[in-house]
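[1] here is the input, now give the coordinates:
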Amino acid sequence: MSRSDLPGALYTAAQSRALDRTAIEQFAVPGFRLMQRAGHAAFAELLGRWPGVRSLTIVCGTGNNGGDGLIMAGLAWQQGIQVQLLVLAEDYVDRLQGEALDAWRWADAVGVQLQCWRPGMELAGEVLVDALLGTGISGEVTGEAAELITHINRSHRPVLSVDIPSGLCSDTGAVLGVAVRADMTVTFIALKQGLLTHAGVDHCGELKFDGLLLPDEVYEEISPSAFRTDRDDLAKLLPPRRRSSHKGLFGHVLVIGGDYGMGGAALMAAEAAARSGAGLVSLATRPEHVTAALTRAPEVMASGVNSGQDLQPLLERPDVLVVGPGLGQSAWADQLLQKALASGKPLVLDADALNLLQQRQHLQAGRHDWVLTPHPGEAARLLGQETAQVQQNRFDAVRELQQQLGGTIVLKGAGSLSFDGDGMHLCSAGNPGMACGGMGDVLSGIIGALRAQRLSAIDAARAGVYVHARAADLCALEQGERGLLATDLITRVRRVLSGLD
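    Model prediction:
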């Protein structure tokens, strides 16, 4: 799913409402005019996606989200499209206020009629429009609203959601009991952060944004909650290399890992680091894996280590250490991790390095120069929580991890988050094909290489996450998502980093 045409700034529901109020109160943009623009924008996207539609079912709530749906109903009726307008209360019109009431008066004047939905009522439209619940809901959806949402999801009709799929939390991407599964979501004024992470990516379908012609000055009044990393950011962070460049300018990465049976993980991280532009890449692994490493990637300087003492001399030259891919949790692994932590070198810690941090409390002294890359399960162990709790609010989880552990945290998953205590960055690239072993190893190698090339920890993290996800999207475009392997990404990484894709 392409997100390339979306804005870079992300907002919470409260910030979105603040932008709306700012436009109305400080810049004299009438609220009903914004509602009309929203209805027109959503209706235009609907006709663009389903150009031959002859009938619509539009379900409307009593808030401004419902008002947008009422505008769409009137526009459809004017164009000769049959409209089934459904609401949840007999006294629906009496409950309307402000711009939503104005929208009903306009729709009523052009001839739209409404019906009160009852369980079992047929949804007659070829396309369904969800304008039931907006961003203001709190707590789980219950009662008739929950029944109607379930009925919509079971209808197997195409669905367009207005601003946000009803029942989805716009701040976290969590499902509040039940939520509409839309084929398209058209969101307005502010791109809500929850649409791009956790369950949001499953429920919003194709995501479209319309700023409703708000003046740029409106956005200067409210700071975003997060920023979406994209190709333009990458170009700024990695300018073209000078023609006189040499390998010493681009850093030395040492990958530490690869216990018995897991040598491939460390090798994938090392090869990814080499493909990501590091000047030199070394690998410290079990001696039994050295021959395979040299065969697979002769550019990587592979050394066998049997203990922390063997590792010590290898720690002098590298600029950045990547620790964890295939590391395991044995005494060997613990020795290597402790030596790496004591080296004073910038670190990227992944996989079993994170599990060892959690198990050995004395290793958890926070440091500013490390990047930790947990998936939700590892994050839950570090926080002493359940994985579901982490996923319910990924933004809070990554903040709590950073507060406890310091440095930069990458919380992997759909809509991966990178946070250093200051800026929150979200990656909207990537696809389900990445749900396979080895992806995290490749990511840690990419981040390590970017860190070695003098990027700050947060910039290496957010750029690395984007490069990794974009490379996976290129693979999926070429050969599909299913059966994607972590090693498939490695050759695409250099194209993304070079600005060729």
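
[2] from here on, contacts and neighbour counts on C-alpha atoms
    Fine.

[3] check contacts around the most centrally placed residue in the chain.
    Per CA atoms, centre = their mean, the C-alpha nearest to the average position across the chain is that of Gly415, at 1.4 Å. Contacts here follow CA atoms under 8 Å, 6 or more residues apart in numbering; on that basis Gly415 touches 196-198, 201, 426-429.

[4] did I read that right, it in a strand?
    No - assignment of Gly415 by DSSP: H, G, I helix; E, B strand; the rest coil gives coil, placing it outside any strand.

[5] returning to what we had before: just the ones of the contacts of Gly415 in strands?
    Leu426 (DSSP state E).

[6] now, the contacts of Gly415 that are in helices?
    The members of those that map onto helices under DSSP state H are Val201.

[7] how near is the residue nearest to Thr197 when sequence neighbours are not counted to Leu382?
    In space, and not counting its chain neighbours, Thr197 is closest to Gly415: 4.2 Å by CA to CA, 6 or more residues apart in numbering. Noted for Gly415: a distance of 20 Å to Leu382, by CA to CA, to the nearest Å.

[8] swap in Leu207?
    Relative to Leu382, and taking CA to CA, Leu207 is found at 33 Å.

[9] please say which of those two ends up with more neighbours.
    Leu207 (24 against 20; other CA atoms under 10 Å).

[10] what residues are up against that one?
    Residues 3, 184-187 are the ones in contact with Leu207 under the rule CA under 8 Å, 6+ apart.

[11] from those, which land in strands?
    184-187.

[12] next, the structure of the following sequence, for comparison with the previous one:
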Amino acid sequence: MAHAAHHIARAYPPHGRLASFCAGGESVGEAACEGDEYRDFAFTPLLPTRLYTAAQVRDNEARAAKEMNISMPDLMHRAGSAAYELLTFARREARHITLLIGKGNNGGDAYIVGQRALENGLTVHAAQVGDPEKLKGDALNAYKRFVELGGVVQPLDEHFVIPSETQAIVDGLFGIGLDRDIAPGPFRRAIEQANAHPSALRLAIDIPSGILADTGKVAGVAFQADVTVTFIACKKGLLTAKAPDYVGRLYYAPLDVRQAFENLVTCTIERVSYQSLLRDDRLLALRPMTAHKGSFGKAILVGGYKGMPGAIRMAGEACQRVGAGLVRVVTHTQSLAPVAIGRPELMVEGLDEEVLAQSDRPVVLDADALNLLADRVVSEPSRTNWVLTPHPGEAARLLGVSTSEVEQDRFAAARQLQIRYGGVILLKGSGTIVDDGSLVSVVSDGNPGMGSGGMGDTLTGIITGLLAQGLSPSEAARVGAALHARAADEVASTYGERGMLATDLLEPLRHLVNPVRRVRLQTDA
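    Alright, predicted model coming up:
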């Protein structure tokens, strides 16, 4: 029975406060902070909190530019110039660059990079797929200006070879419009050559070619960038699925149209990070001076089969470390002593049927609790106040599909889970996705060191502890995922990613949940 109930966590908030947590317009990225090293550049590493689809950007970028009295040729020039500035910032010593140029506006951006490079005395090796004279509009004009400046364009065909002496490769092959796998041919060969180059910096314009902007899926092959500069709006697929392995360091260039674009386009997807949480003073506020343990809720965590006490022990302590007032762990009788040893603050007891009875309290399900749920026949959403935290394999079982199908479109999988089961879905993985049925969030903190046993158990405890303190399921999932990821980043920054343990996150959690500290004044005479 305990094994079947593994990782069912219930939270008992001290009151019924429900506060919304949604993306407004986090004011970062349009201009760097005073004193920031990027203040004189057209790009910044500070990303907006609002994320958009490829169609939203494609259908509205011209309207936004018009609102700002910026012509489309000027917008292309701004984009290409931002990419050139990033190239020289990331590889200052580069004197020889190679441009990989496609048939669309991304190719036009690459020609602008080439123009700027020629104007600054760099050697430019440009290769175009297809006949550049058949380019259209602004891209064609960018090509012609490149040639006027002395640029030479060679065919990007089966004979093309990236020069060994090149110091930077610029990817202008595909933009956000790619919606199919890249077939064998010149595009694929060029990408494979670029990825195999032993020393050149690889820079992607807007999005690495071969990454689908809406899902982060790899379209057969993808340009493996060291740095990517994305324009106007941050595309949702850049932060999840396989994309982080290809984007490299992501920069953002608003091109002076960000505000106009955001005013025109409704956003339903947000980027969540620990830093963005701090903009909402309610979420991790100072506690009242008159508070007591009953003020911060009671949590019950159920799990731990015989001989397997570790998961529920970590979940219990994580629940405490984020501030739950009282934490009760219900586990198999053979796991009682191992769970209690070393953490006497946990109230540990054996499993009984009463604990498993139906409750209207908020619930978090993880691990085998999700597998049990997958075995049930669900005709309609079971409840609205639970948080399901599957990894891709568990999500696949819940949906009756393969893990690879889940990873093909993580946003769609999370939404399908939410429709089927209700509540809040937290789909773990690179670029964790949280979907409450109306707002979708992507967690941009975190690192590969989190790929070790027990990380999910710790996350379950964090979310449960936040629920106990009165956060709504939607808030608790978002805040919990961001805290969890940021704690892992702090561990990685000190020790590195390899060898990270789930319990390593408990120490940084203590200060992360207390971003505001109370100042104690001397009161004695």
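
[13] please state their TM-score.
    Laid over one another, the chains give 0.90 as their TM-score (TM-score structural alignment, normalised by the length of the first structure), with 467 aligned residues with a CA RMSD of 1.7 Å.

[14] top helix in the second structure by residue count?
    helix 473-495.

[15] what comes up buried for the helix or strand just after that helix?
    Downstream of helix 473-495 of the second structure, the first helix or strand assigned by DSSP states H and E is helix 506-512. Buried residues in helix 506-512 of the second structure, counted by 16 or more other CA atoms under 10 Å: 506, 508-510, 512.

[16] show me where the stretch 51-200 of the first structure has its helices.
    64-78, 92-95, 98-109, 143-154, 200-203 (DSSP state H, counting those that start in this stretch).

[17] CSV please, covering the ones you listed and showing distance to Ile222 of the first structure and mean neighbour count.
    Output for these, formatted as CSV (distance: least, CA to CA, whole Å; neighbours: other CA atoms under 10 Å):
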stretch, distance to Ile222 of the first structure, mean neighbour count
helix 64-78, 21, 26
helix 92-95, 31, 13
helix 98-109, 23, 19
helix 143-154, 32, 17
helix 200-203, 23, 22
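
[18] need these in a markdown table with distance to Leu315 of the first structure, can you?
    Formatted as a markdown table, these follow (distance: least, CA to CA, whole Å):
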| stretch | distance to Leu315 of the first structure |
| --- | --- |
| helix 64-78 | 58 |
| helix 92-95 | 69 |
| helix 98-109 | 65 |
| helix 143-154 | 56 |
| helix 200-203 | 41 |
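
[19] so for His289 of the first structure, which of the ones you listed sits nearest?
    helix 200-203 (39.2 Å; CA to CA).

[20] mean deviation, that closest one versus the second structure?
    Average distance, helix 200-203 of the first structure versus aligned residues of the second structure after superposition (mean CA distance after the TM-score superposition for the first structure): 0.4 Å.

[21] can you give the distance of whichever helix or strand comes after that helix from its chain's centre?
    Next along the chain after helix 200-203 of the first structure, taking DSSP H and E as the criterion, comes strand 206-210. Remark: strand 206-210 of the first structure is offset 15 Å from the chain centroid, using CA atoms, centre = their mean, to the nearest Å.

[22] strand 206-210 of the first structure against the second structure, how far on average?
    Strand 206-210 of the first structure sits 0.5 Å off on average (mean CA distance after the TM-score superposition for the first structure).

[23] any idea of the angle that strand forms with strand 184-188?
    20 degrees (axes from the mean of the first three to the mean of the last three CA atoms, to 10 degrees).

[24] hmm, back to that, and the residue nearest to Thr197 of the first structure? What does it align with in the second structure?
    Superposed on the second structure with TM-score structural alignment, Gly415 of the first structure falls opposite Gly431.

[25] could you check how far its match is from Leu239 of the second structure?
    Gly431 of the second structure is 6 Å from Leu239 of the second structure, by CA to CA.

[26] likewise for Ile112 of the second structure?
    In terms of CA to CA, Ile112 of the second structure sits 27 Å off from Leu239 of the second structure.
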